[in-house]
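S.K.: Give me a 3D structure for the following:
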Amino acid sequence: MLLAYLGLCLLITVTPGLDTAVVIRGTLKGGPRAGLRTALGCALGLFVHATLVAVGLAGLLLRSAIVFEAVKLAGAAFLVYLGARTLWAVRHKPPLPGEALPQDDTPSRFARFQSPFVQGLLTNLTNPKATLVFLATLPQFVPSGRPAEAVPIALGLALIAVLFSLSGLSLVAVAVGRVRHLLASPRVRRVQEALLGATLVGLGLRVAAE
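M.R.: Model (predicted):
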């Protein structure tokens, strides 16, 4: 049973999703360390969903269509925001090789949202599909004959899934960080930022439309 669950976690991990796109963006923008912090935020957001499912609170979200739609639209708006900021940055003249990157002129009241960790956290916190994934998988592997142990076992299984996600996203951050220097030329950097920004906006719009 545990091997089957581990296989399922591996399959979910290698399937690219919203968190993968956000980690790639964070790594390209701030380097491997920023990508790793983004991955950590994504993993924590995922664990929040898993914990809600484990203690049975997720049902409140799923029983309320209004709450579900509100959370989904908030997540879609956040992805569109990240993509739009990336596309906006493309309009600015890129620095020449060896020059410092331009400072972010985001107002201080929005500065907290520029943290890679916070961006990763919000990406998964506002993705109700994470709740659906855990709600569909965890009950299959929690023994029904031991109700007193159901919550600890579910939390343990959730932690395994989160560790898989964190490991996979961290590998993405490290891999992208290794080839980041190949994207150092201004023209290439503008192209990759434009593609990534468009991808994030497209993902956000798709989430909102579903």
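S.K.: C-alpha only now, for contacts and for neighbours.
M.R.: OK.
S.K.: Compute the distance between Val145 and Pro94, please.
M.R.: In this structure residue 145 is Gly, not Val. Between Gly145 and Pro94 the distance, using C-alpha to C-alpha, to the nearest Å, works out to 61 Å.
S.K.: repeat for Thr137
M.R.: Counting by C-alpha to C-alpha - Thr137 and Pro94 are separated by 46 Å.
S.K.: next one: Val53
M.R.: 45 Å.
S.K.: So for the two, which sits in the more crowded spot?
M.R.: More crowded of Val53 and Pro94, by other C-alpha atoms under 10 Å: Val53, with 25 against 17.
S.K.: And that one, how far from Phe68?
M.R.: From Val53 to Phe68 the distance is 14 Å (C-alpha to C-alpha).
S.K.: In contact with Ala43, which residues?
M.R.: 120-121, 124, 162-163, 165-166 (C-alpha atoms under 8 Å, 6 or more residues apart in numbering).
S.K.: The structure of the following sequence is requested for comparison with the preceding one:
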Amino acid sequence: MNELFILFTLATVHLIGLMSPGPDFALVVQNATRYGRETGVYIALGLSVGILLHSILSLTGVSYLIHQQPLLYTLIQLAGGSYLLYLGFGALIATWKNAQTDQPESGLTRSTLEISDNKQAFKRGFITNILNPKALVFFVSLMSSLVPASMSLMGKATALLILWSVSFIWFGALAWLLSTQRLQRKLLSATPYIDSLCGVVFSGIGLTIIYHCLSVWW
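M.R.: Here you go, the predicted structure:
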């Protein structure tokens, strides 16, 4: 199969996966609307670097080996589920406290989930992606089905570059769109609802992952 066709297919499938609602998407929506464009872009950078690392691990076979070790994979799932649950409960608790004190503008800025600088924004994006067990499975499947072992070293390096750049451009564009002044004015009053919705998404996915792990072992 022609390498250009493989790379085009890889980029298309990956973009479709990125556009599907999930923890990464919710993280950008929640924080770009709250903290603004710069924070959103750094979160997008963190997410894309996490995706790059997943891609490298999958391409080298490390992720496949992890997936074949039930105990290790379960521990990664539990870590990822617990982190998403932490983000979700944190968002819901902060929103509830703001409703009680009638200070909707404070939101997460008074909780342990506050993002105070770009380094923290990058870290939040990176950890959210790298601890997502569904991302590990997705990239193992993506690489094993679309990137043949016979592909040239240049082709594989290009594949990694494509996966990273498509991820950063998509999440960066999403953060940019959500942080325009006109949209920010409209979203300001909806911030508590956005936080609540994202909190439910994080909590729901986290609980589902943890429940699945426990049900398998018990």
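S.K.: Now stretch 160-175 of the first structure: buried residues?
M.R.: Using 16 or more other C-alpha atoms under 10 Å as the test for burial, stretch 160-175 of the first structure gives 160-174.
S.K.: do stretch 55-72 of the first structure as well
M.R.: 58, 61-62, 68-69, 71-72.
S.K.: now the residues you listed in TSV, with secondary structure and distance to Pro16 of the first structure?
M.R.: Below are the buried residues of stretch 55-72 of the first structure laid out as TSV (DSSP: H, G, I helix; E, B strand; the rest coil; distance: C-alpha to C-alpha, whole Å):
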residue	secondary structure	distance to Pro16 of the first structure
Ala58	helix	24
Leu61	helix	25
Leu62	helix	24
Phe68	helix	23
Glu69	helix	23
Val71	helix	21
Lys72	helix	19
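S.K.: Which stretch of the first structure lines up against stretch 57-64 of the second structure?
M.R.: Under TM-score structural alignment, the match for stretch 57-64 of the second structure in the first structure covers residues 52-59.
S.K.: just how off-centre is that stretch within its chain?
M.R.: Averaging C-alpha positions (C-alpha atoms, centre = their mean, to the nearest Å) puts stretch 52-59 of the first structure 20 Å from its chain's average.
S.K.: follow-up on the earlier one: reformat the buried residues of stretch 55-72 of the first structure as a markdown table; add distance to Pro32 of the first structure.
M.R.: Converted to a markdown table, the buried residues of stretch 55-72 of the first structure look like this (distance: C-alpha to C-alpha, whole Å):
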| residue | distance to Pro32 of the first structure |
| --- | --- |
| Ala58 | 33 |
| Leu61 | 35 |
| Leu62 | 36 |
| Phe68 | 33 |
| Glu69 | 34 |
| Val71 | 29 |
| Lys72 | 29 |
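S.K.: Return the residue of the second structure aligned against Leu182 of the first structure.
M.R.: Under the alignment (TM-score structural alignment), Leu182 of the first structure maps onto Lys186.
S.K.: and if you look at Leu121 of the first structure?
M.R.: Aligned by TM-score structural alignment, Leu121 of the first structure pairs with Phe126 of the second structure.
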